[in-house]
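In: Got a predicted structure here, sequence first:
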Amino acid sequence: MIVSNRAPTVDDPYVGYSYAYPHKSAYRQLAPTIPLETLWANEQLGSLFLYLHIPFCEYRCGFCNLFTLARPDEDLVAQYLRQLRIEAAQVRDAIPDATFARVALGGGTPTFLNDRELAELLDIVSAVAGSAPQMVPVSCEASPATLTAEKAGMLRAWGVDRISIGVQSFIDAELGALGRPQDRGDVRRAIEIVRLEGFPVLNVDLIFGVEGQTTNSWLTSVNETIEHRPEEIYLYPLYVREHTGLGSTAKEPNQERLDAYRSARARLLDAGYLQRSLRMFQLPEHVESSDPVYCCQSDGMVGLGCGARSYTKSVHYSTEFAVGRQGVRSILADYLARQPDAFRSASHGIVLDGEDQRRRFTIQSILQADGLSLHEYQARFASNLFDDLPELQCLIERELAVPAVDRIRLTDAGLELSDAIGPWLYSSRVRRLMESFQCH
């Protein structure tokens, strides 16, 4: 990892995934709780992200540390959807002027729901977002075994234009090593359904660093994915985390992850994909220029459901976080027992001080291939980036980043170290909170 703000050295490219800063392990109880009307009063509400979390799956993969419960009872799913509708109504009433530029259904696995339950979920979203699903990009996560033609047709007719399928590997032995029971026939059938229903965007997730994976077997999965020509491909390095199936077996990721990344990157670039970040590759013809603008660095997110995260510029909040089945069940039970008024305030989260707001903007920007706009940073914080974070100069000195006209962006060498650079930029306060968190 990068071990010093003043003189960084890199000995491990894979420290942590900085997809959201701060991580939920830095959240604590908010005392006093903050009413949503107060929390959102001074925020720009015209371009928000709406996220709904379905914390259920047909099984929990060995690598998964997401907030989800495998094989829930049907009664539990019904209770959850009833409570989700109550929460949605309370939040909509508390933030009546919210307008959404993006909508996402995630989890868990939204397509785990049966047809009737999925229709109910979409009705809940419509009650919150109004006509937004027909007007803005809408994404839904799916698993190969649970995506049927009926569900896909329902999602497409409602307004979903992006389906993300977690494939992870086309090699049976690697799926076994990941603790993921999956039939390759289901994968091909699901991809065919997505194409037949006319979804504009198909995303496929793959994982590298699996026990027993070789460069040849890894590229077999990459090549088969390319044959389907998905508009987006995400390459995830394997992390073995506490309280996961793999974590309980003490299995470590394959140590050849960096070589695997480099080989897949070269293959994807050769196939015509553009690299957007360490993980994301995209076909150049997939352009969202006509869509409403959403910027994760400056626009807020409203999360609904147990496990969903919401954030304003200075406050991030959610329900509590757990990975183990008992912890997830306990948090779900608390969510289901909430009275309607409880959804009108934030009780668990983190208040970002000025330093962490600046660090979040920097992390969210510099880890993208396009880099960070110095002008946007100056406009947002009325200060100079290099005065606020002088350690960034170290990246330039080590040729991990380059200054350009009004920008700083990572070089190829820097981009492949995103999972080390991101954690290196965490504040000491957030590090302390994360390190003292007791995961269940």
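Out: Thanks, I have it.
In: Could you use CA atoms for every contact and neighbour count after this?
Out: OK.
In: Remind me which helix or strand Leu202 belongs to.
Out: Per DSSP states H and E, Leu202 falls inside strand 201-208.
In: So which other helices or strands are in contact with that strand?
Out: strand 162-168, helix 215-228, strand 232-237, helix 257-270 (3 or more CA pairs under 8 Å, 6 or more residues apart in numbering; DSSP states H and E).
In: ok, and here's another one to check against it:
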Amino acid sequence: MNPYQGYLYAYPHKTAYRRLDPRPLLSDVWAKERQDALFGYVHLPFCEMRCGFCNLFTRANPPDEQVSAYLSQLRRQARAVRESLDHDAVFARLAIGGGTPTYLTAPELEDLFGIVGETFGTGLPLSVETSPATATPDRLAVLAAHGTTRISMGVQSFLDSEAHAAGRPQRLPEVHAALRSIRDARIPVLNIDLIYGIDGQTEQTWQHSLDEALRWDPEELYLYPLYVRPLTGLGRRAHAREDWDRQRLGLYRQAVDVLTAAGYEQHSMRQFRRAGAPEPDGPDYCCQDDGMVGLGCGARSYTTELHYSFDYAVAVSEVRAVIDDYLSRDEDDFRYAEIGFHLDEIEQRRRWLLKSLLRADGVDPVAYRDRFGTSHVHDFAQLGELVERGWLNDDRTVLTADGLAHSDAVGPWLVSGPVREAMGTWVPR
């Protein structure tokens, strides 16, 4: 089985979403949901550049007036969405992503945090994404002043030649300056993203990036295998190397050994966390059971039975069209869910399984039975095939080391037929 079929970071993927007719009111969508431990997410679809590997919903270098208009519209959406929830709804975690939220200027970030505070509350664990070019002291000061507890920066490689090969025109002095500024801002958790499988990368150059990252003593590291996806910069340059899978798998295993020896604990195929790093101090949140409320035109939201968002696109012209559509809407329009996917009980069980199995600590069989009244082993007999491959332990709760390494095969393999069909009929745009 090909080890690199796709990153299943959410289930189902947005390419399985379809237009909802009729559009349900958000107040009805959330009426029967527990709202005592929600995740709040805000999406900023702007960056200073579009990396060659990126298929995220983002626009590079938008006009200043569009950024201002977006913040104004975000406030309108936030007001409509908050009024659709219970007045005593409680948020347990917050995140601001994109795009690159710190593309905003320091005054614009102040405006953004005003929206976040009014909608979700303050004093909660808060993660913000940044980039080497935008992690400037003035912006970081705003993040720190508003209680940011985690900042994540995509470095990808500590060699300019490799960063450029991945379609990321950054310079190493800029990376080091950004990391120094982040540490000076005293934000409790620093995460550094790295990519393996870049053209020209070797065990030696990968070791160099790992060593350079460890010099900053980050609380977290996320390691991503490079993917070449349609409509991205690298997607126009087909990857033809027959041994690419073998190379990526070797670099992954090298990193596991290096980070384990350095005192990091592996939480998933991608996430490594330093032993003793600060833990979020706030209400418990469980992504398998608790809902998420998203703001912004690229954000998804989910309840037990419905996942919803705005339209999804990758191509530059299509992304701009979706942003323009978002900016043209009346506030009342934000009281409805427009594009989404209804999860029946079978899909709810599958999502719960996937969100658990792809973590290093695996499935909690008691929690699964408490939630659904059945055994995950009974509901998903195909897990036996993973046991036979040596990828899953005998009681079918935890992936083996080899299974964790093949997470990007296991996840897509467990996608249901209906979701797979919906994703297959989505037209890239």
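Out: Sure, I can see it. If you're wondering where the values come from, they're calculated on a predicted model, not measured in any experiment.
In: Format the helices and strands packed on strand 201-208 of the first structure as JSON lines; extra columns: mean neighbour count.
Out: As requested, those are arranged in JSON lines below (neighbours: other CA atoms under 10 Å):
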{"stretch": "strand 162-168", "mean neighbour count": "23"}
{"stretch": "helix 215-228", "mean neighbour count": "17"}
{"stretch": "strand 232-237", "mean neighbour count": "22"}
{"stretch": "helix 257-270", "mean neighbour count": "17"}
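In: Tyr335 of the first structure pairs with which position in the second structure?
Out: By TM-score structural alignment, Tyr335 of the first structure lines up with Tyr326 in the second structure.
In: tell me which residues of the host helix or strand of its match are tucked away?
Out: Per DSSP H and E: Tyr326 of the second structure is located in helix 316-327. Using 16 or more other CA atoms under 10 Å as the test for burial, helix 316-327 of the second structure gives 316, 319-320, 322-323, 326-327.
In: Report the mean distance between the strand holding Leu202 of the first structure and its aligned residues in the second structure.
Out: The superposed strand 201-208 of the first structure is, by mean CA distance after the TM-score superposition for the first structure, a mean 0.2 Å from where its aligned residues fall in the second structure.
In: equivalent range in the second structure for that strand?
Out: Under TM-score structural alignment, the match for strand 201-208 of the first structure in the second structure covers residues 189-196.
In: mind listing what the aligned residue in the second structure for Lys24 of the first structure touches?
Out: Under the alignment (TM-score structural alignment), Lys24 of the first structure pairs with Lys14 of the second structure. Counting by CA atoms under 8 Å, 6 or more residues apart in numbering, Lys14 of the second structure touches 312, 340.
In: picking up where we left off before, measure the match of Tyr335 of the first structure to Arg76 of the second structure for me?
Out: According to CA to CA, to the nearest Å, Tyr326 of the second structure and Arg76 of the second structure sit 11 Å apart.
In: chain center to stretch 353-367 of the second structure, what's the gap?
Out: 18 Å (CA atoms, centre = their mean, to the nearest Å).
In: could you give me the residues in the first structure that it aligns onto?
Out: Under TM-score structural alignment, the match for stretch 353-367 of the second structure in the first structure covers residues 362-376.
In: Can you get me the start-to-end distance on the matching stretch?
Out: The first and last residues of stretch 362-376 of the first structure sit 11 Å apart, counting by CA to CA.
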